[in-house]
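> here's my sequence, what's the structure:
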Amino acid sequence: MAASGSKVEYLPGLQHQGPLPFELITGYIGVGEGDEVQVFYYFIKSERDPTSDPILMWISGGPGCSSLFAFVHEFGPAKLDIVAYNGSLPTLSLNPHSWSKVSNLLLVDLPVRSGFSYSTTERCNTSDTFQQCDHAEQFMRKWLVDYPEYLTNPLYVGGDSYSGLVVPIIAHKISDGNEARTKPWINLKGYILGNPMTKVAEDAAYVIPFISRMGFIPEDLFEKSKKHCYEAEDVYNVPCMWDSLKITELIQYIYPAHILEPPCSRAPEPYDESNGERRLLTERPTLPSSILCWDDWYKTSEYWANDDSVREALHVRKGSVGQWKSCNPDLGYTASIGDVFSYHVNLSAKGYRSLVYSSGDHDAEVPYLATKAWIESLNYSTVEYWRPWIVDGGVGGYTTSYSNNMTFATVKGSGHIVPFFTPSESSAMFKRWISGEKL
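Coordinates of the predicted model:
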């Protein structure tokens, strides 16, 4: 059977002379009834040994964010340059911290209408969490039929943010399919989650304790909000409402994805004493002076992906999708589950490896406190107690490992999109873990 993908010979805008120094294949796999959902993928071969290195099947969060975002902003072999958009084609440079140095990367646009994935019929233009996971399992088995040379490679399923609610279900479905002898058998070894949602209600409940620890709200307000909003029998009470309004007022000009970075909203006088200049506290990476916030700069990927020369190079089918969006807000998607704790329990009982990483100090969207809490509620014994892990002579973060083959790691100084804000540390963490080494 002919492979579903085509080799990408060049990437428009890449600042590199000669042929691509990495091998990239893109294509479509049909899933669902009559293959009506056409799933777009990017397959980057490992730069070490693609014949035996693991495959990381990655699904970005959102829901509805394209995995091209992970390619050009996070851990792909080429990253968009952090410069102000001037109307011309954005440029890319080779990424020395790419995860493809030690692993095959299979980046998948799911659910339907994410990135370059599309449906051939109107009735398949909407989806939900479980349908997304069904499509992911179908995709993986069909992809291996197209590429049988990778049947024995270890597979890890990965994703970040909202995909914390998706990846464990996908891994569970693949595992169940293997046990039911569904062909082809998949050499599933585990899963990887970055700043993941797991118990949505509890994740949100840890935001206030986190920002209190960061010193954004006074201790007395934190204690009152606990009493009125979390410990009260009826949380829909007037004191809770007033506490919540005050907290919202105090943090409205904080960028939750990285609390040291500038937000898109500007503080009015008398708070803003910057004379119109953006205040930036962190050294890496650095925003162009003309860009107010990272959410605005991320649109660079949309300028790049919607260029005709880029679509042609990536072998995107003409007329299949309109404007490519890094995260599609009009997805028609139903988030049909808000707690995947039981899936972690099941996967742990089966002995699968797992890496759960989190910004330890600067992500207020899914605080590390929430992630650490559900991991500890698994009640597995600690194999290695909380300790620093080192990168280039400095502390990269802190880590704990458990008897269920789970490793929890924080990444110091990072934000919600960990490989973007701390690429060197993230690369070291991934390389060590995927190779079976201690962090």
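> only C-alpha atoms for contact and neighbour calcs from this point on.
Fine.
> just the strands in the stretch 1-150 of the chain please.
Assigned by DSSP state E, counting those that start in this stretch, the stretch 1-150 of the chain shows strands spanning 5-7, 24-31, 37-44, 55-59, 78-80, 92-94, 104-108, 118-119, 127-128.
> quick check: which of those is nearest to S212?
strand 55-59 (32.0 Å; CA to CA).
> packing partners of the closest one?
Helices and strands touching strand 55-59, by 3 or more CA pairs under 8 Å, 6 or more residues apart in numbering; DSSP states H and E, are strand 104-108, strand 155-160.
> picking up where we left off before, so can I have JSON lines of the strands of the stretch 1-150 of the chain showing mean neighbour count?
Shown next, in JSON lines, are the strands of the stretch 1-150 of the chain (neighbours: other CA atoms under 10 Å):
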{"stretch": "strand 5-7", "mean neighbour count": "17"}
{"stretch": "strand 24-31", "mean neighbour count": "21"}
{"stretch": "strand 37-44", "mean neighbour count": "25"}
{"stretch": "strand 55-59", "mean neighbour count": "26"}
{"stretch": "strand 78-80", "mean neighbour count": "23"}
{"stretch": "strand 92-94", "mean neighbour count": "18"}
{"stretch": "strand 104-108", "mean neighbour count": "26"}
{"stretch": "strand 118-119", "mean neighbour count": "22"}
{"stretch": "strand 127-128", "mean neighbour count": "18"}
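> please give the structure of this sequence too, so both can be compared:
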Amino acid sequence: MNDLITKLPGQPHVNLRQFAGYIDVDENVVGRSLFYYFVEAEKDPMTQPLTIWLTGGPGCSSVGDGFGSVGPFIVTKDAHALQTIFFLGTKLLFSTIKCYSTSMSNLLFIDSPIGSGWSYSNTSSDYNNGDDSTNKILLSFMQKWYDKYPVFKSKDLYLAGSSFAGHFVLNLANALLDNNKQSKQSKFNLKGLVLGNPMLRKKLDDLARIDFFFSWEMINSSLYNEIKKECNVIDENNYFSNIKTTWRAKCKNLMYEANLAAFKTDAHNYSPQKLFDVFRAPSVENEQDLNLGKQVPKVSTEVDMCIPLRVQFYFNLPEVQKAFHGNRTNLSYRWKGCFTASFKYNEADKDLDMLPALQNLLQQSIPITIFSGDQDGIIPTMGTLQHLEKLAEELNINLTKEETWSFSNKYEFGDLLKFLTVKGGNHHVTSSRPSQAFSISKIFTINWMH
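Below you'll find the model as predicted:
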């Protein structure tokens, strides 16, 4: 109860309980702690499952994602208050009546790895993160979090996340299953996974971006063919042995040239943020207007592109940090949604092949739903579909169903693997197409897996 949140600044009244605080993940190391935010389901939380949300980056705050898209709250246009999320049809509306995500599950957000959000260590080397170290710390967090909230260990558990969570979620899921085999005590009751725009094979995703540009006529055939000739050195059938392949200088220059050509810009005006949503311009507003009490929205085809800016402003308010029980060590840097100055991640781990991890989970009968926004230039839909087709081939699983769904296409590989594309969704489908993301989580994850 020490972690119970009385009320967050600017929060409307809701019929649910919230908790936030730190879990010390290693009793042998003083000051190695992950920050978490936990929201009970609004109705009968003791009968609802637990969903863990991990945001990618690597180095982005999962807790911040809860206030930018996932729920139960979203930061208002002046960044000084919160609104709850409610759906009507396919448009995102705001209401004080219902929190959509907590209508079907308890929600746990974990800032991981060390250096994300308010998670910290007093040992500087802990900020040099990688897949293995991150996974070990997450497993320790889970064990200690359940010690703190033992009533939830018997509940059905779902792991979810976006982007580089394609590494985090898959690695953690396998670690939980391995722990179940070795432990004589109560087991982790893992029921399924849901991943949005997951990074599974980064180098092939980089190449898929070029295919994406060409399919939308954003680059010409001459540049496309030159890139395919110069950069086609990754073996789809033997990706793992080729992850250390480095692009030649000419290949990297051509890929950068393709980015400039696709957005009809030059090096001075180009921002990598454009790749997160290739058809909507990123927010160029700043915090100065918010300091003056102004509203900072930038709505482009029903999507507010300034939400991350407002979340960052809100989380740096002293009264917000106090209400969250956050920043207990008065960190030397400001809260950022992604990539604090001290954060580091092993570059080689970003290129790792995650298909073996996916395969291992499917072979242990863990259902997996993957969705992908079709406007994402970071991890294009066509690349993810190719990865899953390759995985199905290796597992001798047929594409059992392909159909047009209410907002795009749905693919089913056997009984355990589903892939849905989301029309108009960008790299963060939960933000750009929230009602569709909710439908996927509810219909194709929790309901389907039951």
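> CSV for the helices and strands packed on strand 55-59 of structure 1, including distance to A428 of structure 1?
Output for those, formatted as CSV (distance: least, CA to CA, whole Å):
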stretch, distance to A428 of structure 1
strand 104-108, 16
strand 155-160, 17
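> before we move on, the earlier item: so which of the strands of the stretch 1-150 of structure 1 comes closest to Y156 of structure 1?
Closest among those, once you apply CA to CA, is strand 55-59, at 4.9 Å.
> pull the residues that contact that closest one.
66-67, 103-110, 153-160, 163, 167 (CA atoms under 8 Å, 6 or more residues apart in numbering).
> rerun that using 7 Å as the cut-off
Applying CA atoms under 7 Å, 6 or more residues apart in numbering, the contact partners of strand 55-59 of structure 1 are 67, 103-110, 153-159, 163.
> which residues in structure 2 does that strand align to?
The aligned range for strand 55-59 of structure 1 in structure 2 is 50-54, by TM-score structural alignment.
> how big's the offset between the matching stretch and structure 1?
Averaged over the aligned pairs, stretch 50-54 of structure 2 sits 1.3 Å from structure 1 after superposition, using mean CA distance after the TM-score superposition for structure 1.
> nearest the middle, which residue of structure 2 would you pick?
S162 (2.3 Å; CA atoms, centre = their mean).
> can I take it that T399 of structure 1 is in a strand?
Yes - T399 of structure 1 forms part of a strand when assessed by DSSP: H, G, I helix; E, B strand; the rest coil.
> look up how far R317 of structure 1 lies from the equivalent of L139 of structure 2 over in structure 1.
When structure 1 is aligned by TM-score structural alignment, L139 of structure 2 is paired with E137. Distance of E137 of structure 1 to R317 of structure 1, computed by CA to CA, to the nearest Å: 23 Å.
> ok, those two, which is more surrounded?
E137 (22 against 13; other CA atoms under 10 Å).
> ok, the more buried one - contacts?
Here E137 of structure 1 is in contact with I170, K173, I174 (CA under 7 Å, 6+ apart).
> need those residues in TSV (columns: neighbour count, distance to H73 of structure 1 and secondary structure).
Shown next, in TSV, are the contacts of E137 of structure 1 (neighbours: other CA atoms under 10 Å; distance: CA to CA, whole Å; DSSP: H, G, I helix; E, B strand; the rest coil):
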residue	neighbour count	distance to H73 of structure 1	secondary structure
I170	24	24	helix
K173	18	29	helix
I174	25	28	helix
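> can you add distance to E437 of structure 1 and give those residues back as TSV?
What follows is the contacts of E137 of structure 1, written out as TSV (distance: CA to CA, whole Å):
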residue	distance to E437 of structure 1
I170	25
K173	27
I174	25
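> and of those residues, the nearest to H362 of structure 1?
I170 (28.6 Å).
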